[in-house]
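>>> mind folding the following:
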Amino acid sequence: MGELTFFLGLQVNQKEDGIFISQDKYVGEILKKFGFSSIRTASTPMETNKALTKDEDCEYVDVHLYRSMIGSLMYLTSSRPDIMFLVCACSRFQVHPKVSHLNEVKRIFRYLKGQPKLGLWYPKDSPLILEAFSDSDYAGASLDRKSTIGGCQFLGSRLISWQCKKQTVVANSTTEAEYIAASYCCGQVLWIQNQMLYYGFNFMQTKIHVDNESAICVIKNPVYHSKTKHIEIMHHFIRDSYEKRLIEMVKIHTYNNVVDLLTKSFDVSRFNFLVASIGKRGRDIKILQSGGPPVKVGDEAVHQELGDRMERVVTTTSCFEAEHDSGSGPRVNTLGSGEDSMKLKELMAPCTKLSEN
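Sure thing, here's the model as predicted:
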């Protein structure tokens, strides 16, 4: 059959040192489809600190055109997490889109026009170390003041899964918002752990990097639990996962939390740093990787333990879906980071100095 080079709109460029996945052909097609082939470019997909509102005084636009543009961009997030936050935000206005919402969607296309060939780089020699990052933009939704959840999971330096979702409840504090975000991330980590068991790898005590120390204290220290009864019970399974050493909570500086890219907008310099750090590269560009051997599974008890934990994760996920409303705009993609936060900082430093092959 030959080497795989194209799959469901994804371009697969296989090299000796890794695999590069992109959708630049698809980007060209949708730019041409919606008449944006000759538009001016934008440096970021969204203006800094500009919240989307209902904009009652603005005129309505063609709902079919708006939904078609959103649908095309949704599929593009399979390899472009850099546009995921704004696409999810714009998708919440598909019922009654206004001119202001359409202008934001057009800015995404302007950004794609300037950066059509970005994609995901999966290096061959990167270590098999599962790590995750969690973050929340507290009360970031201007309409209902719900927080936005962001999460991403890496296998070595390979981004393999990422999430962007508006929370279904209004958090009363940043600690609660970060705690709920961490619980979502934990559920995804447990699912990945269970899947990797089939390939013979044990990723127990997976590090979840959180930039809120209070949320970590709530998970680690039972003394704080009496003050968090208002947090829904469905999110408390993360404490069980921590006590059974399935995950490990790690404090990370906000500046180095790469999942910020999925929760809010930034200026050009910060945005470019996050895009490079989260694993997106231009074609034929790579960064330095850290070393570390994979861990093979040799204990059946691990399988049993994770099997029990997965039952609870499935139950919790069902609860999430049952309470999910159409305005939450969830997106989860699954397609690639150091010993601790200091080593993570050292690993991410070369991201600002990309070098071509």
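
>>> every contact and neighbour count from this point should use C-alpha atoms.
Will do.

>>> who are the packing partners of the strand or helix carrying D308?
Following DSSP states H and E, one finds D308 within helix 300-323. In terms of contacts (3 or more C-alpha pairs under 8 Å, 6 or more residues apart in numbering; DSSP states H and E), helix 300-323 is packed against helix 174-197.

>>> kindly recompute the last result at 10 Å.
Judged by 3 or more C-alpha pairs under 10 Å, 6 or more residues apart in numbering; DSSP states H and E, helix 300-323 is in contact with helix 174-197, helix 237-243.

>>> could you pull out the helices for the protein?
Residue ranges of the helices in the chain, as given by DSSP state H, are 24-33, 63-76, 84-91, 99-114, 174-197, 213-220, 237-243, 268-277, 300-323, 341-348.

>>> related to what we said a few turns ago, mind listing what's buried along the helix holding D308?
By neighbour count with 16 or more other C-alpha atoms under 10 Å, helix 300-323 contains the buried residues V302, H303, L306, R309, M310, V313, T316, F320.

>>> so what touches it?
167-169, 183-184, 186-188, 190-191, 193-195, 197-198, 202-204, 233-238, 240-241, 244, 246, 297, 324 (C-alpha atoms under 10 Å, 6 or more residues apart in numbering).

>>> rerun that using 8 Å as the cut-off
When contacts are defined by C-alpha atoms under 8 Å, 6 or more residues apart in numbering, helix 300-323 is touched by residues T168, G187, L190, W191, Q193, N194, L197, N202, M234, H235, F237, S241.

>>> pull the most distant pair out of those residues.
For those, the maximum inter-member distance is 32.5 Å, found between T168 and N202 (C-alpha to C-alpha).

>>> those two - which one has more neighbours?
When T168 and N202 are compared for neighbours, N202 comes out ahead with 22 against 16, by other C-alpha atoms under 10 Å.

>>> what distance do you get for that one to D125?
Separation of N202 from D125 (C-alpha to C-alpha, to the nearest Å) stands at 19 Å.

>>> ok, and the closest non-adjacent residue to the residue nearest to the spatial centre of the chain?
Closest residue to the average C-alpha location of the chain: W162 at 3.0 Å, with C-alpha atoms, centre = their mean. Computed as C-alpha to C-alpha, 6 or more residues apart in numbering, the closest residue to W162 that is not its neighbour in sequence is C152, at 4.1 Å.

>>> structure for this one too, so we can compare:
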Amino acid sequence: MSDWKLAKRSARYLKDTKSLKLVMQVSVKSGDEVAIESWSDADFADDKDNMKSATRVVEAIDGAVVQWVCKKQTDVALSTMEVGFTSTSHVGRELLGLQELMRELGFRVVQPVPMKTDNQAAIKHLEPKQSIASAKYVNFRVKFICDYARKPIIKPEYMESRLMMAVW
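Predicted structure coming up:
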């Protein structure tokens, strides 16, 4: 992505989010129950130079944003579903690490942890009764998230793009 396009995108983001605030407050003590939630969005073939997609993630603990990520995916995806799988896989790994950190600090984590995304195809294939056998081209490294969605450690939930906290 060219510098000019990146500058324009950043300016659009700032214009569209000028009414939002970042609020950080500590109101929990060790032993308390905390709620973790996440929002993820992915743009299919976002970078027109190499056709790689982008993943954007926001994670919060009890409403306080603790992580905000925008990362180019390492592989060129073949479909929006694959982009969604890669994005949810990234979010899932982050959520598992965040849950473990909170437990090590003595907090109880509300389960399952909601993982909001706007990719309905990826969500459908993460549901317990669905098979992802038809999506064989999706790399095995992203399929592990299905296991956590089926346990209920992580719960994928649909959210419209326009409501997504992770959308720029």
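
>>> just confirm the residue nearest to the centre of structure 1 contacts N333, I think it does.
Yes. Counting by C-alpha atoms under 8 Å, W162 of structure 1 does reach N333; the two are 5.3 Å apart.

>>> want to throw the buried residues of helix 300-323 of structure 1 into a markdown table with distance to L10 of structure 1?
As requested, these are arranged in a markdown table below (distance: C-alpha to C-alpha, whole Å):
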| residue | distance to L10 of structure 1 |
| --- | --- |
| V302 | 35 |
| H303 | 33 |
| L306 | 32 |
| R309 | 33 |
| M310 | 30 |
| V313 | 30 |
| T316 | 32 |
| F320 | 30 |
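
>>> closest one of the residues you listed to L261 of structure 1?
Nearest member of the buried residues of helix 300-323 of structure 1 to L261 of structure 1, counting by C-alpha to C-alpha, is F320, at 23.1 Å.

>>> what does the closest one align to in structure 2?
Using TM-score structural alignment, F320 of structure 1 lacks an equivalent in structure 2.

>>> any idea how far R270 of structure 1 is from F320 of structure 1?
As for F320 of structure 1, its distance to R270 of structure 1 is 32 Å (criterion: C-alpha to C-alpha).

>>> now stretch 130-145 of structure 1: which residue numbers in structure 2?
Stretch 130-145 of structure 1 maps onto residues 36-51 of structure 2, going by TM-score structural alignment.

>>> show me what counts as buried in the matching stretch.
I36, E37, S38, W39, S40, D41, A42, D43, F44, A45, D46.

>>> surely the last one touches K52?
It stands for D46 of structure 2. Yes. Here D46 of structure 2 reaches K52: they are 6.1 Å apart, a contact under C-alpha under 8 Å.

>>> what is the neighbour count of the counterpart of S89 of structure 2 in structure 1?
When structure 1 is aligned by TM-score structural alignment, the residue opposite S89 of structure 2 is S183. Neighbourhood size, S183 of structure 1 [other C-alpha under 10 Å]: 21.

>>> hmm, H236 and S183 of structure 1 touching each other?
Yes. Applying C-alpha under 8 Å, one finds S183 of structure 1 in contact with H236, separated by 7.5 Å.

>>> dump the residue contacts of Q205 of structure 1.
Counting by C-alpha under 8 Å, 6+ apart, Q205 of structure 1 touches R245, L246, I247, E248.

>>> how near is S27 of structure 2 to D62 of structure 2?
For S27 of structure 2 relative to D62 of structure 2 (C-alpha to C-alpha), the value is 9 Å.

>>> the two: who's more crowded?
Using other C-alpha under 10 Å as the criterion, S27 of structure 2 and D62 rank with D62 on top: 17 against 7.

>>> now that one. Nearest residue, chain neighbours left out?
A35 (5.1 Å).

>>> residues near the one you found, how many?
Counted with other C-alpha under 10 Å, the neighbours of A35 of structure 2 add up to 17.

>>> same thing with E82 of structure 2?
There are 21 residues near E82 of structure 2, going by other C-alpha under 10 Å.

>>> surely it touches R141?
No. With contact defined as C-alpha under 8 Å, E82 of structure 2 and R141 do not form a contacting pair (11.7 Å).

>>> what about the spatially closest residue to S22 of structure 1 that is not a sequence neighbour, how many neighbours?
Using C-alpha to C-alpha, 6+ apart and skipping residues adjacent in sequence, the residue nearest S22 of structure 1 is G119, 4.3 Å away. By other C-alpha under 10 Å, 25 other residues sit near G119 of structure 1.

>>> then I252 of structure 1?
Quick note: I252 of structure 1 (other C-alpha under 10 Å) scores 21 neighbours.

>>> now P114 of structure 2
20.

>>> so what corresponds to it in structure 1?
With TM-score structural alignment as the criterion, P114 of structure 2 lines up with K207 in structure 1.

>>> aligned to C70 of structure 2, what sits in structure 1?
In structure 1, the residue matched to C70 of structure 2 (TM-score structural alignment) is C164.

>>> surely that match touches D260?
No. Counting by C-alpha under 8 Å, C164 of structure 1 sits too far from D260 to count as a contact (10.3 Å).

>>> which of these two has more neighbours?
The neighbour count for C164 of structure 1 versus D260, taken as other C-alpha under 10 Å, is higher for C164 (30 against 26).

>>> could you find the closest non-adjacent residue to that one?
In space, C164 of structure 1 is closest to G150, 4.8 Å off (C-alpha to C-alpha, 6+ apart).

>>> distance of the one you found relative to L261 of structure 1?
Taking C-alpha to C-alpha, one finds G150 of structure 1 at 8 Å from L261 of structure 1.

>>> please say which of these two ends up with more neighbours.
G150 (30 against 26).

>>> if I pick that one, what's in contact with it?
G150 of structure 1 neighbours (C-alpha under 8 Å, 6+ apart): S134, D135, S136, W162, Q163, C164, K165, A181, V259, D260, L262, T263.

>>> next step: these restricted to strands.
Residues of these located in strands (DSSP state E): S134, D135, S136, W162, Q163, C164, K165.

>>> and of these, the nearest to I219 of structure 1?
Lowest distance from I219 of structure 1 to these (C-alpha to C-alpha) belongs to S134, with 13.9 Å.

>>> ok, the closest one touching I208?
Yes. Using C-alpha under 8 Å, S134 of structure 1 makes contact with I208 at a distance of 6.9 Å.
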